[in-house]
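Participant: I need the structure of the sequence given here:
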Amino acid sequence: MTMNEKKPYLVDAVIGNSSLLATLGRTGKMYRLWWPHIDTPQHMDAMRVGIHAAEGAPVEWFDEAGNGWSHEIGYVQGSNVLAIKAASQQAELTINSRHFAVPGKDLLVREYALSNSGNESKQLSFVLHSSFLISENSLYNTTMFHAEADALIHFRHQYFFAVSSAIVCTKFQSGISWENVQQGELNGNMIDMQPTGAMSWQLTIAPGETVVLPIYIAAAHNEQDAVQLLAEARQKTSGQWADETNSYWQSYVAQAVPCPVDDARIKELYERSILTFKLMSDEKTGTIIAAPEFDETFSRCGGYSFCWGRDAAFITTALDKVGLTDLTDAFYDWTLRAQSPDGSWQQRHYHDGQLAPSWGLQIDEGSSILWGMWQHYLVKQDRGFASRVWPSVLKGAQFLASFIDEETGLPKPSIDLWEEREASHTYSSAAVYGGLKAAAGFAELAGEYELAEQWSEQADRVKAAIEQSCFNEELQCFYRGINLTVSSDKYNEGISAGKQGTVLDLDKGYKKYVLKHDPIVDISLLGISVPFNAVDATDARMRSTADVVEKLLTVPNVGGIKRYEDDIYIGGNPWILTTLWLAHYRFATGDVEAGRNYIQWVLEHRTETGLLPEQIDKHTGETAWVVPLTWSHAMFILAVFMLAEAN
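Facilitator: Below is the predicted model:
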């Protein structure tokens, strides 16, 4: 009974209010809707809108690409209100729509202004078909028509979604398939144990006239509250709600630190990044998600609608730069709840701090959180914050200290930041250095001077081990890591090629095959100096490492920087954040022109709506994967401030 269409991986826009979050395509088609948290649960199967011009004719779905309809999409300047223009010469109609979540309310507004560009009056029905798979579950959904509220209500368990307009509908039907709604005939069925429903409104539009039809989606935990919120929505026009929402977002941007660089395109993306940060931050828990989910079945990746401590450390540093320190405070309060009993922070978490699907410990996650806490303290100088996080810092630093391998002086093997391999990774080691130095700073504030000295000395030993064991003299570049776990075939291949390695005996007769070095050049090697400063950016070894990174990872023709030499994820494309990482390094060493050029490349590869994706297709230069990626926006903000400081 659902629309049974595969949702695309790539979306064009995101709207929300830090409680509601929705993603849409450039035609206005809504793909997903999260509430009351921005990561889970997700409730939308699909919602479609169309025009039914004559009995016996099919519904013309104007939120569909093609079919004679053209579309333009963009955000209102300085706002998270999305505007879409759909036009058809054949239908002689232009439909301007606005889509947004009302700040502070569990209310989504979709306003449609239909303009008659023809010479004759038009009588038509506006048709809405909605399908809710609440909590992404096809079982136990019900759709009913609430006559008093003149609304369809989709519900399952404690989630209720009331859908209606300010205009009384002409027809309705609870429980109608996508196939059956095509003719626009609705039979008035009041209730059905199906996830689908439809409504239609009869409209008359004179030549040159514009008729506005708002659609409201009210979310609540029971029927009464959903109906009440719908009634509240009708107390104002959709135009008033839009004006208030635009004012809210424009005020939000105005309260942030102004863009420090006098460049119109940089300022535009700077402000869009500020607006995106707020949407990616859950107001109830403080968590920050990597991106709105788009691959919930893990068909091509492991999902993105989770909180990674590493991503968030970069993001909160950017938040502090733009003055959104309240979001940073909320996030680090959240980390106190997400910490494991042993003091570690695992790979990724849900909004409530519970462990999300995982590939195992990444030691850089917790290290980055400690480092990020300290960066936040350096900005705010808030002793209350330092006291609040100190118990967590203590446990976190003790875990890091216990994770150091006495033989190598580096952290023991764990999963790398790209979540693909196990080794003592050089980047992760630098993160541990940064985490321990941060913990030492907090220990001094707490009057724990012996601990401060102990952690600082341990950090210095990690630094020394990086310098001693992790540099590839032959390539003049840091190794990606040492003691790399590989398959038996890769091990034998490596040994045959003259590489060093060992076979370890594990419990129950299993064996682990380990190669001494991982020589693959990886952009994360820049993290040794930027941001963790385990090795100074001006050190000759770092300079040569950056040059090797640039030489081997620059993508021909399209430009930009890919993650590492033999990357195959989604085809091995250049990433926004990796390109900006090299910009960071160039700025840190005074090469302003090179850093600025990378920023310009990023500006040229924004999406149509001005968002930053994760990847750019290496052949076409078009958006390839994940929109928007919060980490991409954070790296842009950090690059902008480094540019400003360098000028």
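Participant: Please count neighbours and contacts with C-alpha atoms only from this point.
Facilitator: Noted.
Participant: For the stretch 301-450 of the chain, which segments count as strands?
Facilitator: Assigned by DSSP state E, counting those that start in this stretch, the strands in the stretch 301-450 of the chain fall at 414-415, 422-425.
Participant: what would the ones you listed look like in a markdown table with distance to residue 244 and mean neighbour count?
Facilitator: Formatted as a markdown table, the strands of the stretch 301-450 of the chain follow (distance: least, C-alpha to C-alpha, whole Å; neighbours: other C-alpha atoms under 10 Å):
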| stretch | distance to residue 244 | mean neighbour count |
| --- | --- | --- |
| strand 414-415 | 46 | 20 |
| strand 422-425 | 49 | 26 |
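Participant: Dump the ones you listed into CSV; add distance to residue 434 as well.
Facilitator: Output for these, formatted as CSV (distance: least, C-alpha to C-alpha, whole Å):
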stretch, distance to residue 434
strand 414-415, 17
strand 422-425, 14
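Participant: Contacts for stretch 371-384, please.
Facilitator: Contact partners of stretch 371-384, identified using C-alpha atoms under 8 Å, 6 or more residues apart in numbering, comprise 313-314, 316-317, 320, 328, 332, 385-386, 431, 434-439, 441-442.
Participant: what distance separates that stretch from the centre of its chain?
Facilitator: Its chain's C-alpha centre and that of stretch 371-384 lie 24 Å apart, by C-alpha atoms, centre = their mean, to the nearest Å.
Participant: this one next, for a side-by-side:
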Amino acid sequence: MSHLSAQPQPHAAEAPGRPGLKPTWTSSNKDAVTGALGGGRVRAAVGYGVVNEVYWPSSGEPQVRDLTFIVKTADGWVDIKRDCIYSLTPHEDGPLISIEHRLARDPAFSLKLEIMPSVENDSLLIRYELSGGTLYALLAPHLADSGEDNTAWIEGGVLYAQQGDASLAFLADGDFGKTSAGFVGVSDGWQDFNQNGEMTWQHGKAEHGNVALMAELTQPRGTLALAFAHHAAGAAIHARSSLQRPYALQREEFLATWQTWTSRLRLPSAGDAETARARLSAQVIRVHEGSDFSGAIVASLSVPFGQAHSSLGGYHLVWPRDMVEAATALLAVGQVNDAVRSLNYLLAAQSPDGHWPQNLYPNGEPYWSGDQLDETAFVLILMAKLRDLEQDDNFTRSALEWAAQRAAGYLARHGPVSQEDRWEENSGVSAYTLAIMIAGLVAAVPWLSAEEAQTALAIADDWNARLEGWCYVSGDDAPLAAKYGVDGYYIRIAPQAAEHPGQQDVSIANTADIKVKAGELVSLDFGYLVRMGLRNAADPRIQNSLKVVDGELRCETPSGPLYYRYQHDGYGNTADGGPFLGQNDGIGRPWPLLTGERGHLAVLSGGSADEYLAAMMKSSGDGGLFPEQVWDTAPVKLFEPGKPAGSAMPLVWAHAEFIKLLWTRQHQQPYEALDTVRDRYLVATPAPKVTFWTTNAPVFELTANLDLCIQGNQPFTLHFGFGDAQQWTDVQDREATLGVFGLWQVKFTAQELAGKAELHFTRRSEQNWESQDWRVKLP
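Facilitator: Got it, this is the predicted structure:
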């Protein structure tokens, strides 16, 4: 029977137990990730010494839960993933994954694996060599991003699986011995060994369920090919093509392409260990850019806490913020072409109204529907960074103008309050998002018309001047000030741009309805005020905030100092190390990413980043990957203090942060900051000429000598007067006029308001009056 036949044989005996156990993904504790630079579109992760999660045709589409091995030995059987001790051998030139598994009770036992995606074909190659038994491969397809409704079968010596338009074929360079298809937890190969001590089942197919395939490898050494296509026949073509060429030759080609790429890295000056980790970090970022959609970098080739659920999303999605952070890190080490591709992708993915989706699959399909204004502003900053490097001629002028005009307009219409913060948990105004937005508006200026540029800069200047009023607390709004001997500090977020931001209630996500006052909640988010070039690190407000953050969020671990996101955080493992499932029983753990952010502030304050870099490196996994979170209490079954805690690993954003911290330490300035922003706010510091009143950022008291511009996103009539709440005088109406960026506005000059005590107004839109009157105290 042909290897290329695409349907199960009708006479094949079906496995019992349909549909099998409810499917889940696997642990996101990865040892390594890999992908080829070439035509091959497969990306793969390795965890616990075996392949777990294989992505095709884009880095956003997982097709396999895991590919592991069982060994039948003279005295029983060995589950490689559970019973062995393994070690990884790094390859400096590229992500060629070499693993050796040993067995404590049998020194003669050894299983060596080398894992490498094909440069040319959509296949993953696994070179194996076994001493001490008979090897069995156990494959769990999760085709089309799901473990449900998969069909597996064996035909002509090839193991197949299919769901929808995704198919795989699994083939060896030598003939398989016994083969079987089964349902997970009932009739799969692991259950066979668990019940019978050897492979006794040989089912021909398992249809429409959570399936697994097993194959006996008759040779102690050889090569396996796991290949993908939209049809089973095509997958077999990819697998066979990969096996027909000598493995050693393909290995040479794989490393040669990576050597070429790696040789172009301009790594910051550092010690040998730091340099090696920076090199690995750059390679990790590059692996996360798939081949199917050029430039798209996903946040992680993992599903956080995936062993406990079957989420369709995970972190194999493009977050524009994470992606710009990654592309900026590649720029910092000289990989300009990669950053150009990423910007090209982002320009194409911009929504018609000007913003970027919260996250999206590499094919452009949005996943979550939140709106985070920093993600829109970040793209403008990447545009400006490439312009500073004279790389903007990689794009047509019209493409950049179109993107900048729409993005700046979106920020102007919707800022300064973002629907979601960078942690995707709260609406409000935060120093982090404001810093990115202000810098983004300034960054957009070269591609705006004169009137648009004037408005963008005026809004940026206004937000910059008002920022501390929204985000910095003192006095009664700052309950932590006395504890740390400071007069105030930046808070994590305020739900509204209010007169007393610290008095507002903030709901803590992922908890049982915990609410705290905004003034009690701090984070490292204010650090981007320095990194964007808006505030000097020596500013007393920055230094005050560092004292509070170090007291509230610093966690001393065996790896060194690590930092929490904010107090009362509910995103993280349960108290006993169980996975986060959104049941309000999670506990936020420290993030190495934030240790990098603290290291930036240390350098920019005239100190050293060394302890923070060391902590990041020590908190990584055995393969050098940076996790999202780190375990912070006494050891439990799976986790050690100061080591990965089972959330996403690798986190691409953390690898980008490590690279940029090395760069900042060498150059004593933040890589992100644009000269135009620094010159405007740290050198010239322009005084705003106008302040903008909007519904989500009302002006409560007008500063002397400022014009007042009342704005809205729809046409309105302003009904206003002067005096107090009980008695208005000089009552009149004014029609708003349409300005740039789709903003309607009524403007009062400082001269017009001189001598008046208060401005009172309400607005009418399409014959409907607002539900409240507004008041502005005049100077």
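Participant: Report the TM-score for the pair.
Facilitator: Remark: TM-score between the superposed chains equals 0.84 [TM-score structural alignment, normalised by the length of structure 1]; 590 aligned residues with a C-alpha RMSD of 3.1 Å.
Participant: mind listing which of the contacts of stretch 371-384 of structure 1 are in helices?
Facilitator: Judged by DSSP state H, the subset of those located in helices is 313-314, 316-317, 320, 328, 332, 385-386, 431, 434-439, 441-442.
Participant: Show me what residue 587 of structure 1 lines up with in structure 2.
Facilitator: Aligned by TM-score structural alignment, residue 587 of structure 1 pairs with residue 603 of structure 2.
Participant: Looks to me like that match is in a helix.
Facilitator: Yes - residue state for residue 603 of structure 2 (DSSP: H, G, I helix; E, B strand; the rest coil) corresponds to a helix.
Participant: roughly how far apart are it and residue 516 of structure 2?
Facilitator: Applying C-alpha to C-alpha, to the nearest Å, the value for residue 603 of structure 2 to residue 516 of structure 2 is 32 Å.
Participant: Please apply the same query to residue 624 of structure 2.
Facilitator: Applying C-alpha to C-alpha to residue 624 of structure 2 and residue 516 of structure 2 gives a distance of 37 Å.
Participant: who has more neighbours, the two?
Facilitator: Per other C-alpha atoms under 10 Å, whichever of residue 624 of structure 2 and residue 516 has more neighbours is residue 624, with 21 against 17.
Participant: Next up, the contacts around the more buried one.
Facilitator: 31-32, 277, 280, 617.
Participant: which one in structure 1 is aligned with it?
Facilitator: So, by TM-score structural alignment, residue 624 of structure 2 is matched to residue 610.
Participant: And the strands in the stretch 51-200 of structure 1?
Facilitator: 70-75, 82-88, 93-101, 107-116, 122-132, 142-146, 151-156, 159-165, 171-174, 191-192, 196-205.
Participant: Please work out which residues of structure 2 line up with the third one.
Facilitator: Using TM-score structural alignment, strand 93-101 of structure 1 lines up with residues 109-117 of structure 2.
Participant: average distance between that stretch and structure 1?
Facilitator: Superposed on structure 1, stretch 109-117 of structure 2 shows a mean distance to its aligned partners of 1.3 Å (mean C-alpha distance after the TM-score superposition for structure 1).
Participant: gap between that stretch and the chain center?
Facilitator: Centre to centre, stretch against its chain (C-alpha atoms, centre = their mean), the figure for stretch 109-117 of structure 2 is 30 Å.
Participant: burial of residue 604 of structure 1, as a residue count?
Facilitator: Counted with other C-alpha under 10 Å, residue 604 of structure 1 comes out at 12.
Participant: One more: residue 532 of structure 1?
Facilitator: Counted with other C-alpha under 10 Å, residue 532 of structure 1 comes out at 21.
Participant: same thing with residue 254 of structure 1?
Facilitator: 12.
Participant: when you align them, which residue in structure 2 goes with it?
Facilitator: In structure 2, residue 254 of structure 1 lands on residue 263 (TM-score structural alignment).
Participant: Distance check, that match against residue 35 of structure 2.
Facilitator: Distance from residue 263 of structure 2 to residue 35 of structure 2, by C-alpha to C-alpha: 17 Å.
Participant: What segments of the stretch 401-550 of structure 1 are helices?
Facilitator: Listed in chain order, the helices found in the stretch 401-550 of structure 1 under DSSP state H, counting those that start in this stretch are 426-445, 449-469, 488-496, 540-553.
Participant: Serialize the ones you listed to JSON lines and add fields for mean neighbour count and distance to residue 94 of structure 1.
Facilitator: As requested, these are exported to JSON lines (neighbours: other C-alpha atoms under 10 Å; distance: least, C-alpha to C-alpha, whole Å):
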{"stretch": "helix 426-445", "mean neighbour count": "27", "distance to residue 94 of structure 1": "53"}
{"stretch": "helix 449-469", "mean neighbour count": "19", "distance to residue 94 of structure 1": "62"}
{"stretch": "helix 488-496", "mean neighbour count": "14", "distance to residue 94 of structure 1": "60"}
{"stretch": "helix 540-553", "mean neighbour count": "19", "distance to residue 94 of structure 1": "46"}
